[in-house]
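A.B. asks: below: sequence and its predicted model.
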Amino acid sequence: MFQRWPWKWFAIIGFVTLIFLKLITIYSSTFLFPITSTAPLQSNPSFSCAPPHHSYTFCNTSLPIKTRAQSLISLLTLQEKIQLLSNNASAIPRLGLSAYEWWSESLHGIASNGPGVSFSGPVRAATSFPQVLLTTASFNRSLWFLAGRAIGVEGRAMYNEGQSGLTFWAPNINIFRDPRWGRGQETSGEDPMVASAYAVEYVKGLQGEDLVGGDGGFMVSACCKHYTAYDLEKWGDFHSFSFNAMVSKQDMEDTYQPPFQSCIEEGRATCLMCSYNRVNGVPSCADRDLLQRARTEWGFKGYITSDCDAVAVIYEDHKYAKAPEDAVADVIKAGMDINCGTYLSRYTKLAVEQGKIQEEDINQALSNLFSVQLLLGIFNGNPIKGHFGNLGKEDVCTPEHKKLALDAARQGIVLLKNDKNLLPLKRMNITSLAIIGPSANDSSQMGGDYTGVPCNPISLFEGLQPYIKTTYASGCGDTRCNNSHGFAEAVRISIEADAVVVVAGLDLSQEDEGRDRVSLLLPGRQMDLITAVSSASERPIILILLAGGPVDVSFAKVNPKIGSILWIGYPGETGGQAVAEIIFGEFNPGGRLPITWYPESFSSVPMNDMSLRPDPSRGYPGRTYRFYTGEVISAFNHGDMDASHVIMLFGRASTSIRGAPQKTLIEFTRVHTESLNANQVGLVIGKLVSALDRGFIFDLVPTPPNDARESACSLIETLKDDKKKGPKSKSQPADSPSSLQIDHDWIAEHARQVARMLVGGMKVIGIYIWVSDSVFKNSTIMLSQTLKGVAEATPLPETDWEERLLIHICYSPMRWTCRTCTWTSNITSSSLRPCDFKMGRVLTSLQTFKCNYNFNLRLPICHESASNVQTLSDSLRQGIYHHAKELKDARAVIDGDLVVNDEPSTSDGVHEVELLLPFMKDTYAEACSRKDVLGVLVFKGSVCSFAYLNSKEPISQAVTDIKRDIIMSLQSRLDIICDEAYGDVGPADDVSQEASDGISTDKPVSQLVLQLLRKECSLSFPRRVFVPWLAGTYICDYLQPSETLEVLKDHCVELMSMEAPSDASTILEPEIDAPSLVTKSFWDVAIPFNSASSSPLGKSGIDPREESSKKSTKSNNLNIMGAILFLLLSILVGSVLYVVRGSRT
């Protein structure tokens, strides 16, 4: 039969069949069902979606998160679903799902508490930062963010090495309500505003959402815990497993809940942990109203986990549920998704069989869990090939991370007492030092709870040894100090030493998870040890308190033989070095206590009383500085060295408001100041919003000394005729009246350079001065003139703001006053006018918009006459000016939606912005066509821009700020090139020679005059680099091709007075194609002159038209090659068939 068929039909049928089978394979693997592999199944794949299972729909990274999650759920059996509801989720080999441990800890470094972390692989240690309470004492938002970022990097690196998960159950953002709470050390203190700010910064840093957007864009997952009103471990008969926290609605709303709301709304945390305790009778994990509020009101989109065994205690301790399966049903229906423990794996199936929950309830929990895993890239295949696959063991315990941990300890340590300026010690005056205390030579006590394996821990004794001859005695056998057996040795070495340090306080035997204190005094006989040593010592001693919670040291406060007291919290692995630097004056302590230090009498207040507000009728004094009416252990901050200083602004409500706080913290900031006898001037960084008719202050940046190392301001005495002076009263100052001498030009230049570094609508909006009232009054005209110079150096384009701010900070007494000055008018004594202002949570409420903009400008080089050649800078400035006019009319697409109105943006996160340029008549090209054309400048590249929007601003403001920022960035780069060129201008005779050599990147441009020859010249512009600044915002700098990141770090320190970024991974270099200039002479120009042909970049930063062209070319080449091979194969097969057929006939 086959011989009757023409042979060509066999070839056609075979070819069509092959194509049909290929299409069926592709279609079925993506949309219908995966092709079953005959390869042996793995018992536990090393990672999910590994070949041959990568063809499942849930592994397809091009599909939406929700689609992928639902696809995976549809493939699971009920039993498989249940085994995924516990923290130790089992592997499902038939689907290629690896086992996953949800429980990893990272409170102040990667910790070994959870089973998800192991230090037995390539990574043997991780950076141990100070315990959270000490880091909070720095009141430095940037530090909190950077610490979170470093921990997140190390967590991701350990995951890539197979030594941790990606879901870290931190931070602990409960309020430190009672000083006896064993876990208070883990928190950020007693103030809800501070706790909220810390939560936002730490979570943003840890999760790294700003590093990469889209699916797989989270570095790790953070978890806000413990939700809610959880602050008791074991006190008397009360235990966290069974405690019922009775909380008033007022206390709940203004104290207990705000940190969780901020953690979710602003920090965008992807996990929420419900606590052990009941709140007003209902277990937290079974309280549907509580859990659903996070989702419906705060926009929570992550997963909710129980604390470990918090489901079991609902039945076993609270007796809230009648049976284990009832407890399971309660939490699943309330909205909890996963159980740290075994109750869900043991009793969920029974709850389903009894009809207490439906399989759809389980599906919803799994959807929340899988969505977070998908955002982390866990189902994207090999993690080494993912967004953060470059991180590994070399990114853990880096010098930058250890330096950051040291900075955190330095900035958090608090000086409580410093009589007669005992600190700092001067090494020239002493030759020996004695250090005493059971924890002084024990580095294991430096971290507090939830600590992992530190990189290079340094005890206090080890930290002091490099400075001076040091001897050590424990004094007590351990922190409990139950006897005086070691007192004699401690007294002996204190008598022999020139200086004495005693280390006292607490450890985890006194305060820990599951362990509350019963007393606020030092444990055992520690007080006796301190008294004995101080009495024997010839000089006053230094007392160091190593403790999380507050300690009543009233005896030390009044003892003249105890000269200085330092609270060092639990300072982490570098704590020994930080303390030594402070003792010997290399760093000045500037921390502030984030908690109230109560006297021992407070120990009689019932710890189970959750009320914050005082109740005189029952002798209840209230809690925290906002409401407490009793005595406190006073704390003072002393120091006369240059230092970072924490400025706090408090507010008081009307006494007519029932239950109002006595005072409440409104805002805080940390600024570097000279000693209090010095004076300081600097810039006010902020944003002026025309739509709201108000300005926002973000930060104060001191002006550094000029190139001659001269201060920007100094005091000059105003001399008067002594005969005209009357006798001074006691209330008058003893010194002569003084006024300021200010370097106007240098402050204006500092403002100009700082303005280049600001993005997102942030501007230099004024100056501040830190002087006494009398000096300020004598210097108002000079300050107004300085303000005018700053305004002229940093103009605000296209705004109606003619005013600039002048903030006066007086240090005795400490207060702020704000004034405005209309700099366009003549400066007189009345130019400054009072201005109302208030400080609030501005930075933490900003929304971020990001745009990658691709431009390609072709600019004609023209001259008015044959002898008048236009300069390169003039041509570029003209081109940028005309492109700015075109960019002004561009439409914007934000997160895929065209911006059509001025409504405020409601969603959080980083919003992607694309700009669409309109087709318009090119008047610039027409203008140039009427002149002689010498050649063309091709100015192209990409610009990355950020904008930061207040929640009340219209979304169009972000678009406007981005457009202005793009143009400003191009102008700034041109200014930098011009500044360098003008600084190197040589004799006039050399100009023609330099010009004839063209423009190149390997030598400076000494004269910006272009003599176009018959050759192509090029010039690379500086690239834009972004550095984390405050509360998740960025500033930028411009680096020449030959410059390294060290130049950037120097600029950050010098110009912005900020810590140099220690972790290179926090520095963003998103501009793939930095701006560059190519010149073409008239004879080389082969295309028409177009002014501005621009297109937006995609998220990858690549011009989509160029990428499409590359793909098309590649595809065409492959098609041609395939066609040729198929033709050759067809000829070969045809020849064989012809020969075979011929032989048969």
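C.D. replies: Yes, it's here.
A.B. asks: every contact and neighbour count from this point should use C-alpha atoms.
C.D. replies: Will do.
A.B. asks: my guess is I530 contacts V502. True?
C.D. replies: Yes: with contact defined as CA atoms under 8 Å, I530 reaches V502; the gap is 6.9 Å.
A.B. asks: so the two - more neighbours on which side?
C.D. replies: For I530 versus V502, the count of surrounding residues by other CA atoms under 10 Å is larger for V502: 29 against 26.
A.B. asks: host element of V1140?
C.D. replies: Using DSSP states H and E, V1140 sits within helix 1104-1144.
A.B. asks: that helix - contacts with which helices or strands?
C.D. replies: Applying 3 or more CA pairs under 8 Å, 6 or more residues apart in numbering; DSSP states H and E, one finds that helix 1104-1144 contacts no other helix or strand.
A.B. asks: this is the comparison structure:
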Amino acid sequence: MAPFVSLLSTIALVSLPSAWAGVTYPDCTNGPLKANLACNTSASAHDRAVALVAAMSNADKLNNLVNNSPGFSKLGLSAYQWWNEALHGVAHNRGITWASGGAAFSSATQFPQAITSGAAFDDDLVQKIGEAIGTEARAFANSGRAHLDFWTPNVNPFRDPRWGRGHETPGEDALRNGRFGEAFVRGMQGSDSKDKNRVIATCKHFAAYDLEDNGGGSGGVTRFNFDAKVTVQDLAEYYLPPFQKCARDARAGSVMCSYNAVNGVPACANLYLMDTILRGHWNWTANNEYIVSDCDAVYYLGNAAGGHRYKASHAAAVGAAFEAGVDNICWATNGAAPSPSQAFSQKLFSQETLDRMMVRQFEGLIRTGLLDGPQGAYRNLGASDVNTPSAQALALRAAEAGIVLLKNDGVLPLSLSKEETVAIIGFWASKADEMLGGYSGTPPFNHDPATVAKQMGLTVKTATGPVSQGSGDTSAAVAAAKNAAAILYFGGIDNTVEKESNDRSSLAWPAGQLAQIKALAALGTAPVIVVKLGTHVDDTPLLAMPGVKAILWAGYPGQDGGTAVMNLLLGKTAPAGRLPMTMYPSSYTQDAPMTNMALRPGGSSSKYPGRTYRWYDKAVFPFGHGLHYTNFSAVLQSTSLSSPLSIQALTARCTDTYLDRCPFPDLNVNVTNTGKVTSDYVALAFVTGTYGPAPYPIKTLATYTRLANITAGNTQTASLKWSLGDLARVDTSGNRVLYPGNYTVLLDQPTLATFSFSLTGTEVILDTWPQP
């Protein structure tokens, strides 16, 4: 979406136009709709929406196909803004009105960005985050400060480490992103019944979207004109499964189509993606959900400069989008305002399409209780449900759970007396705002590391550092570090560099920051502990410095990021997060163009190294890496898998509509804490083997779970849940196939335990993929 960063500092202080005000609930008792079936809460959401749309004129319908909808005054339906953001908490944007001066609704809980929450590998935690965000979002709406739909979560896989929006996602793995999205949507929308949603969640960006400006716009390739060339195999195996979980399995009320084209057709005009796959193959028509365009995406699929030029006119672009499946056009500030009326008058989309789009939009709103009156579900949520103690505790817990210990030479956790000085150095040390990341709202508080350390009673000396390349001056940092018992350096790439509309061209540590770390490590008077914020930078230089004793990665840990980091450094909590992405060497950018969407190595270029942990094995830190303050041993067990299993028997007893969702026998993991520190443990179960066609991935994440608070000397047991689809592979036609053969489960990264089993019989296609 087009960024609205400029609004962040002012939006809470101004009086917004009425079209931007929050939702107004119509009066179904005394208002114009009182006799309309739409107000009958005993009828289905679909029938109610059909009756409502039948009362509208075509002119009114056409005016309300855009994000900033003027409403239907004759029916008592006020203006409605479809653009509401809540990626990791209610955020500043067009649809949300913030109070000022510390009043109610002047702040909302800001959780870690998805990249940090994703590193916790805890779907229960993600669902609780979604529930907390959905609760606060609905409270804003009930108070007239927001609307009922929110454009979250972002489930695009983090394919390329340069992508400016990768931190908005749970990581690079399709299975992880899918489970994250499913858990988040279920939490946010609620599960009272299919017709009672707390809010509408929107899974974005559909599909194969992970490029902003190709590392600086070289060659003129931007997200507005990029044509992602993706094989059917890679679509079905990697780019689309997270959306399948969101749409088919979690029943997200909305999906957003993306800016880019896929194989020559812009995503927001792509009938194959939106109709054949999303609504057809995944049966996403069951609840009549709707599709919204990314902001100005329809403008750029027309004849706009810098766009796809897929259609010769703006009206033709609007018609193509609507006929392909888009139901609402978001218009930002960069393009001509969309004109559905002009497209309709030119017969570029039909009456049937117009009515269907309106029914889809209002059916979604009716499911949230738009017409249910003050006694409707979730209408009781208000100011007291925002910034609750439980939400604040959850934000801190999520930050702590997602921090990853990359290196530790035995110095962590720190043991410091109040008489000892700790040096806290770097740009991030006192920049709590930067720990929020993009698409943020105003948090109830911001806790940066330096302030938290002082509040803990430590003697603190601070020095700032450069953000990107910056200065190589190290004098202030060295002066602050003299006589310190420990040196904490907070650095990395922040969201002034990796952000929407901007891709990076380098994975190297910023030169100015690296110069500071070198100077601090060379002192030799105290251990240097580096805390990395942001996403990818190549730690190879740090690993070569004897003075750098420990490295943590925290991503964007949210409003309580400083507290979470200091708690881990001082041993108040123990690290157990795992990297949700591969940490690549800087050289990777030389061999892997951002525009190459292929996952597998080789292809037309022998130098092409492939993507993600499944195909690339030269990582600085691999996907799933994460150390602890203690040691663990583990054993994998399953009596059900001790003998070969017949594929035909497994599929024959499946009762699910979709074979890929059929359960596979549980694998039990017994984890023993053999050290001295109580700690969580994330059990990552990868599978490997030579089943199915070559080439073979190095390994593939098949399932995971998080075991909590394993005390020293004790053992916990968990059942690893997985499905037939989690063990299947995708062939070149996109079919998900369960193959006979010998399978080996690899627990942890690096491998801590293994388990082997066999599948017999003949291969079975669990999911037959529609061809373009």
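C.D. replies: That came through, no problem. Here the structure is a predicted model, which means the values were calculated and not measured.
A.B. asks: any idea what the TM-score is?
C.D. replies: Once superposed, the chains reach a TM-score of 0.81 (TM-score structural alignment, normalised by the length of the second structure), with 655 aligned residues with a CA RMSD of 2.8 Å.
A.B. asks: report the distance from the helix holding V1140 of the first structure to the chain centre.
C.D. replies: Going by CA atoms, centre = their mean, to the nearest Å, the spacing between the C-alpha centre of helix 1104-1144 of the first structure and its chain's C-alpha centre is 54 Å.
A.B. asks: spatially central residue in the second structure, please.
C.D. replies: Taking CA atoms, centre = their mean, the centroid of the second structure lies closest to T169, which sits 2.9 Å from it.
A.B. asks: shouldn't that one be in contact with N177?
C.D. replies: Yes: using CA under 8 Å, T169 of the second structure is in contact with N177, at 7.5 Å.
A.B. asks: shared neighbours, those two?
C.D. replies: V155, N156, P157 (CA atoms under 8 Å, 6 or more residues apart in numbering).
A.B. asks: list the contacts of the residue nearest to the centre of the second structure.
C.D. replies: Residues near T169 of the second structure by CA under 8 Å, 6+ apart: Q113, A114, I115, G118, P153, N154, V155, N156, P157, F158, N177.
A.B. asks: mind giving me the packing neighbours of the helix or strand hosting R804 of the first structure?
C.D. replies: With elements taken from DSSP H and E, the one containing R804 of the first structure is strand 803-811. Contact partners of strand 803-811 of the first structure among helices and strands, from 3+ CA pairs under 8 Å, 6+ apart: strand 763-770, helix 780-793, strand 814-822.
A.B. asks: out of these, nearest to L75 of the first structure?
C.D. replies: Judged by CA to CA, the one of these that comes nearest to L75 of the first structure is strand 763-770, at 54.0 Å.
A.B. asks: what's the closest one in contact with?
C.D. replies: Residues lying outside strand 763-770 of the first structure but in contact with it, judged by CA under 8 Å, 6+ apart, are 679-688, 700, 751, 754-755, 787, 790-791, 794, 796, 804-811.
A.B. asks: out of those, which end up buried?
C.D. replies: Buried by 16 or more other CA atoms under 10 Å: 679-688, 700, 751, 754-755, 787, 790-791, 794, 796, 804-810, out of the contacts of strand 763-770 of the first structure.
A.B. asks: residue in the first structure paired with the residue nearest to the centre of the second structure?
C.D. replies: With TM-score structural alignment defining the correspondence, T169 of the second structure maps onto T187 in the first structure.
A.B. asks: and that match, how far from L806 of the first structure?
C.D. replies: 37 Å (CA to CA, to the nearest Å).
A.B. asks: repeat that for G1134 of the first structure.
C.D. replies: Taken as CA to CA, the spacing of G1134 of the first structure relative to L806 of the first structure amounts to 90 Å.
A.B. asks: so the alignment partner in the first structure of A685 of the second structure is in which element?
C.D. replies: Residue-level alignment of A685 of the second structure against the first structure, with TM-score structural alignment as criterion, gives L649. Assessed by DSSP H and E, L649 of the first structure sits inside strand 643-651.
A.B. asks: likewise L915 of the first structure?
C.D. replies: Assignment of secondary structure by DSSP H and E places L915 of the first structure within strand 910-916.
A.B. asks: give the buried residues for that strand.
C.D. replies: Buried residues in strand 910-916 of the first structure, counted by 16+ other CA under 10 Å: V910, H911, E912, V913, E914, L915, L916.
A.B. asks: isn't the fourth one up against R891?
C.D. replies: In this case it means V913 of the first structure. No: checked against CA under 8 Å, the pair V913 of the first structure and R891 is beyond contact range at 10.2 Å.
A.B. asks: ok, P1096 of the first structure - contacts?
C.D. replies: Taking CA under 8 Å, 6+ apart as the criterion, P1096 of the first structure is in contact with N852, Y853, N854, F855, E914, L915, L916, D1103.
A.B. asks: and if you look at L650 of the second structure?
C.D. replies: By CA under 8 Å, 6+ apart, the neighbours of L650 of the second structure are F664.
A.B. asks: wasn't it part of a strand?
C.D. replies: No: when classified by DSSP: H, G, I helix; E, B strand; the rest coil, L650 of the second structure is found to be helix rather than part of a strand.
A.B. asks: burial count for the counterpart of F180 of the second structure in the first structure?
C.D. replies: With the correspondence set by TM-score structural alignment, F180 of the second structure lines up against Y198 in the first structure. For Y198 of the first structure, the neighbour count with other CA under 10 Å is 33.
A.B. asks: what does F111 of the second structure correspond to in the first structure?
C.D. replies: Looking across to the first structure (by TM-score structural alignment), F111 of the second structure lines up with F129.
A.B. asks: contact partners for its match?
C.D. replies: In this structure, F129 of the first structure makes contact with H108, G109, A147, A405, L406, A408, A409, G447, P571, G572, E573, judged by CA under 8 Å, 6+ apart.
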